[in-house]
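Colleague: curious how this folds, go ahead:
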Amino acid sequence: MKRRDLLKAAATLPLLPLLMRSGTSLARGVGALATTLRSRVRPGQPGWPTATEWEQLKRQVGGRLLKLEPPFAHGEASQTLKQLDNPFAVGDNPALTQTSGWANAWTSQPSAYAVAAESAADVVAAVDFARRHHLRLVVKGGGHSYQGTSDAPDSLLVWTRHMNQVSLHDAFVPQGCAGFVAPQAAVSVQAGAMWIDAYSAVTTRGGRYVQGGGCTTVGVAGLVQSGGFGSLSKRWGTAASNLLEAEVVTADGEVRIANARTNPELFWGLKGGGGGSLGVVTRLTLRTFELPEFFGAVNLTIKASSDAAYRALIAEAVSFYQRALFNPHWGEQLKFYGGDTFEVSMMFQDLTKQQAEQTWAPFLAWVQARRDCRVTKPFEALAAPARHLWDAEFLRKHLPNAIVPDDRPDAPRHHFAWAGDRDQAGWFIYGYQSAWLPASLLQPGRQTPLVDALFEAARHFGVSLHLNKGLAGAPADVIARARDTATHPQVLDAFALAISANGGDPAFPGMPGGKPDLARARRDATAIEHTMAALRAVAPDAGSYVSESDYFLHDWQQGFWGSNYPRLAAAKRKYDPDGLFFVHHGVGSEDWSPDGFTRLRT
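Modeller: A predicted model of the protein is given here:
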């Protein structure tokens, strides 16, 4: 566009509110032009909706429009503080997020208004309103985003928390796919449901398995759109790879069905392309599987007495993993930290307690034969019937210390968080990085460089190998389904996702006593950088997992999606050409300023 034309267009901007309300063809034409020229509108600026217009939206959504206030304002601060260690209570507050911020990156700040959606029609009303008035739009279900994508100041929030229904199917066929795919067992989950809602319905009551996240309070929709790894993804694949169909509201306000034959590019993009970039998902349908007989867990901690002993311990752990655990039976974490400590926190499926103990016997014998390695947390293997893994009543009786129930008087009985996840409620991130580690590093001739890298990494800060977040070692059908998703292709050949991270207590703006320790944050972020640099020395082109990654990642398009990014960008242009949906480092976000308010290029 020539400079003179640009100035002419800019001159019309003060008239836009009047023109947009006129309903004329001229108004529609100018409105289309405005989406590519002007910034989104903030409160107090010309074009911000009037009180009458907000009231019209409120009536349209059945009164479910909320004007949000800072969560620690006025007299509510004490009650909000009391509930900050309860992730269910945090999620039930539209002005809060499960992460309170990230040092030098972002802090949790509520939207100006929220539509507490209960139906796809409510979502359509919110999307249409944001598009017409050029508002910053945010979508939140579970609110666990480390990158701060679940909130933004001066925005309109589509809050799907109350859309939490779960329905089981014995023989589901996606719309328009009759005759092309066989009916299969599945579960439909609304966008606001948490994984504990899905697990309670599918496994505890239904006797089947659905692949979801390890943390029970994570939102189903956000996890699926990011890729989604559970504790045992090497057996059942990613959540995204098991998506059969989605209902989604796109930027034009249309409710669309997306599956392998209907809107297939939208469907593919929703399978790992990141939440909040292509539309607002309102319902997902996922395949379910037969349950194994048992689920179980193994825990162990060992401390080495010297550098030489620690290096030998790491070498034996890597070799043992490759020999005995690199298969669909095992998932979760091996941790290296403190310059001398090795910790096992793993899960298994389809093995008895005795079989798990037999599997680990050679490694334990190796440790016991050495005088320079000391067991500080004894080996423990637990197993239970698979149907009880998320059974709150069973866990209250047999493993009460493993769970933290939602203790509010009116809370559903099936709602609980794992005790190990509770410290993430409201946490403030100091640093967080991840990298896919290729399975080639496990080959006998490549293990020494990996061992050296882990030894060096643990000297700086420490690292966890999330063995369930790499699909190498999975069955062929799992690999094939994951290949047909937008997730970074490196996941297919990775044996683990390496994560180094740390954070502190909640630090919401305005929170009494909630000032983050920024000096410590800087120290930890630097140490985490050194830790991950040691691992990237042996995996120099390693990508990152979009949901668990560095906020400051430079080449994020390549890092999150690799060769899949051009196809994702094409889907973005097709379904959201004007960029209504924006999240930090989301598909198409390079066209906008970091806050998502100003378009940088068209």
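
Colleague: could you use CA atoms for every contact and neighbour count after this?
Modeller: OK.

Colleague: which other residues reach stretch 538-556?
Modeller: In this structure, residues lying in contact with stretch 538-556 by Cα atoms under 8 Å, 6 or more residues apart in numbering are 105, 145-147, 226, 274, 431-438, 449-450, 453, 488, 490, 497, 499, 536, 558-562, 585.

Colleague: what subset of these is buried?
Modeller: Neighbour counting over the contacts of stretch 538-556 (16 or more other Cα atoms under 10 Å) leaves 145-147, 226, 274, 431-438, 450, 453, 488, 490, 497, 499, 536, 558-562, 585 as the buried ones.

Colleague: now the second one, please; I'll put the structures next to each other:
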Amino acid sequence: MLFNSFALLGLLGAIARAETEGVSDVNSFVLSNNGGCKCGPSDRCWPAPLIWNVFNLTLGGKLIADTPPAISCYDGPQKDLAKCASLQADLKNSTYIGNSPVAPGFPVNDQCPPVNFAAGEVAGTCTMGGLPRYTVDATNPLQVSAAVVFAHLSNIRLVIRNTGHDILGRSIGDGSLAVWIHNLRQGITFQKTYTASDKCSKSGWKGSAIKIGGGYVWGEVYAIAEANNVIVVGGGDPSVGCIGGYAQGGGHSPANHNYGLAADQILEAQVVLASGLIVTANACQNTDLFTAIRGGGGGTYGIVVSTIVKAHPTTRVSAQVFSMAPLTDANIPDFMDALAIMYSAYPDLADAGLNGYGSWAANSYAPVIPNLPYTTGYSHALAIMGKSITDAKNAFASTAAKLSVYNGTSLFLYSDYYTFPTYAQYYRTLSGGLGPVGSEAALGSRLLDRKALTNTTGLKNMLNTVAGNPGQFLQNNFCLVSGGQVFKDRAEPFSGVNPGWRTSYVHNIVAGGWFPGADAATKAAVHKDITEVKVGSMRAIAPDTGCYMNEADRLDPDYLVNFYGGALPKLQAAKRKYDPTGLFYCPTCVGSDAWKEDSQGRICKAN
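Modeller: Okay, the predicted model is just below:
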């Protein structure tokens, strides 16, 4: 281990000397002599096997030669029908995906899909497709630095992966080198009173904090928080990574309303820059980088290897569980009217302190409310923190009165209330759970402000559009997670989030799917419908808000406006400063418009 550490330091030192002596144009030279493209596996400039072997030695054996997750289903030396059979469940398990260097949480153009032989499927072809060719299984920040330097010198595409919860296809890349930080685990530390590593006091935070030293998931951090009677703002899915794209992209949570977005919780971060150097970003140093990683998107300014986040005193939580559904298909119009009543109530419900999550669908192919047979229906779980069940009932009373006219005549309505002594108990019971992974889908979203939600005619038109037609396999999810502290944090000087969050109450998601085995034309048609029609209807009533980038349309042609909004200029400035050569490329990230993908899957300079 001592040799490996010195080898890494030697590599970094060599790069530092090269830059000092004016030999930093190796990357530019290779780029210009490869048609302006990053080197791919079929290019002469791709590192030779000996170079990869030496690099692996430098890393202490932490370089993985990647293979497709489903290679066991195909003819060849790695064929294993038992492993292949288990993949039907494994690739839909977020824990399995998080523990894999390449398994996609949300497949994008999978060129080696699992084969269900038991269902009569026949194996086709298996290629790497858009997967990385090699992965650095980093267990310390120096290995991350070494990967960054190697990718820069070799002019190869670099991608960053933690747990694979990636809807946008940012953590994969054809012919790339991946940095996998899931096994970089240097401890989770509770601080009774926050102390910055450099004694910086400009954050103004006087409360507790938790240092997350690597690629941990929220479930692990929640356990530390509960043991110390505090709340951290993290993902609704406990298998989501803490320091990667979730928080850096904004981060919605059951606790947002009371404490702000996950990005707003970051007090300090350790970041590996494109130069390979490791720096601290906080309110005192590298403040523009600090701003960029607090909501400006992950994977594009540097690689975050640790963060310190705010921790808040725990409190009791009261919650409401509510469902509604049409008694017959003939009552679906009444259901849609009741749905409009619910959506229009969201701003007032949020202002009263209620927040949480829900979903709905019309004419679904399967029941949409747990344990009930309805294929058209709506359900939510909303919570109010630090208050009683009576407070929760009072907050919902006006909405309940408006909906009561449908109860038993055209709609089934159900409501119940619960109270929990701590946030952790509420989270485990009603909010936290492993989300669905492993399936292809087309998805889009929009942030909806009060103006959009109270525009009666426009709202009804939008809801009827995103409901879709029978057979479209559409699902809508809403996140009533804003207002409150999220709005107050609009004055936060180091925020990189889309400003639309500061005025919008709801993050609304519409997703469409297709039958297994659907051809490319069918999938393209669904994507087109989501992008142009479904999201278009939301944009019509909320033209200026944009969307939450982590759960957005990866094919959005206006992603720079919709993902980043008014924060874009300062994010672009940070990108130019900290990554001037564009080493950290990812689709729809800030700076990605400087590149394009060619017919071989390589990324090349756009101009």
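
Colleague: superposed, what's their TM-score?
Modeller: A TM-score of 0.81 describes the superposed chains when it is computed by TM-score structural alignment, normalised by the length of structure 1; 543 aligned residues with a Cα RMSD of 3.3 Å.

Colleague: so which of the buried ones among the contacts of stretch 538-556 of structure 1 belong to helices?
Modeller: Here DSSP state H is the test, and those give 226, 450, 453, 536, 558-561 as lying in helices.

Colleague: distance to residue 265 of structure 1 added to the residues you listed, as a markdown table?
Modeller: Putting these into a markdown table (distance: Cα to Cα, whole Å) gives the following:
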| residue | distance to residue 265 of structure 1 |
| --- | --- |
| 226 | 16 |
| 450 | 38 |
| 453 | 39 |
| 536 | 33 |
| 558 | 20 |
| 559 | 21 |
| 560 | 18 |
| 561 | 15 |
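
Colleague: return the member of these nearest to residue 283 of structure 1.
Modeller: residue 226 (15.4 Å; Cα to Cα).

Colleague: touching, the closest one and residue 276? I think so.
Modeller: No. Assessed by Cα atoms under 8 Å, residue 226 of structure 1 is found out of contact with residue 276, at 9.8 Å.

Colleague: not counting its neighbours along the chain, what's nearest the counterpart of residue 378 of structure 2 in structure 1?
Modeller: Aligned by TM-score structural alignment, residue 378 of structure 2 pairs with residue 343 of structure 1. Among residues not flanking residue 343 of structure 1 along the chain, residue 301 sits closest, at 4.3 Å (Cα to Cα, 6 or more residues apart in numbering).

Colleague: let me know the secondary structure of the corresponding residue of structure 2 for that neighbour.
Modeller: Using TM-score structural alignment as the criterion, the counterpart of residue 301 of structure 1 in structure 2 is residue 324. Taken by DSSP: H, G, I helix; E, B strand; the rest coil, the conformation at residue 324 of structure 2 corresponds to strand.

Colleague: who are the contact partners of residue 185 of structure 1?
Modeller: 168-172, 287-289 are the contacts of residue 185 of structure 1 under Cα under 8 Å, 6+ apart.

Colleague: just the element for residue 348 of structure 1, please.
Modeller: Using DSSP states H and E, residue 348 of structure 1 sits in strand 341-349.

Colleague: quick one: contacts of that strand?
Modeller: Contacts for strand 341-349 of structure 1 (Cα under 8 Å, 6+ apart): 231-232, 292-304, 310, 313-314, 329-336, 356.

Colleague: isn't there a strand covering residue 308 of structure 2?
Modeller: Yes. Per three-state DSSP, residue 308 of structure 2 lies within a strand segment.

Colleague: spatially nearest residue to it (excluding sequence neighbours)?
Modeller: Using Cα to Cα, 6+ apart, the closest residue to residue 308 of structure 2 is residue 211 (4.2 Å).
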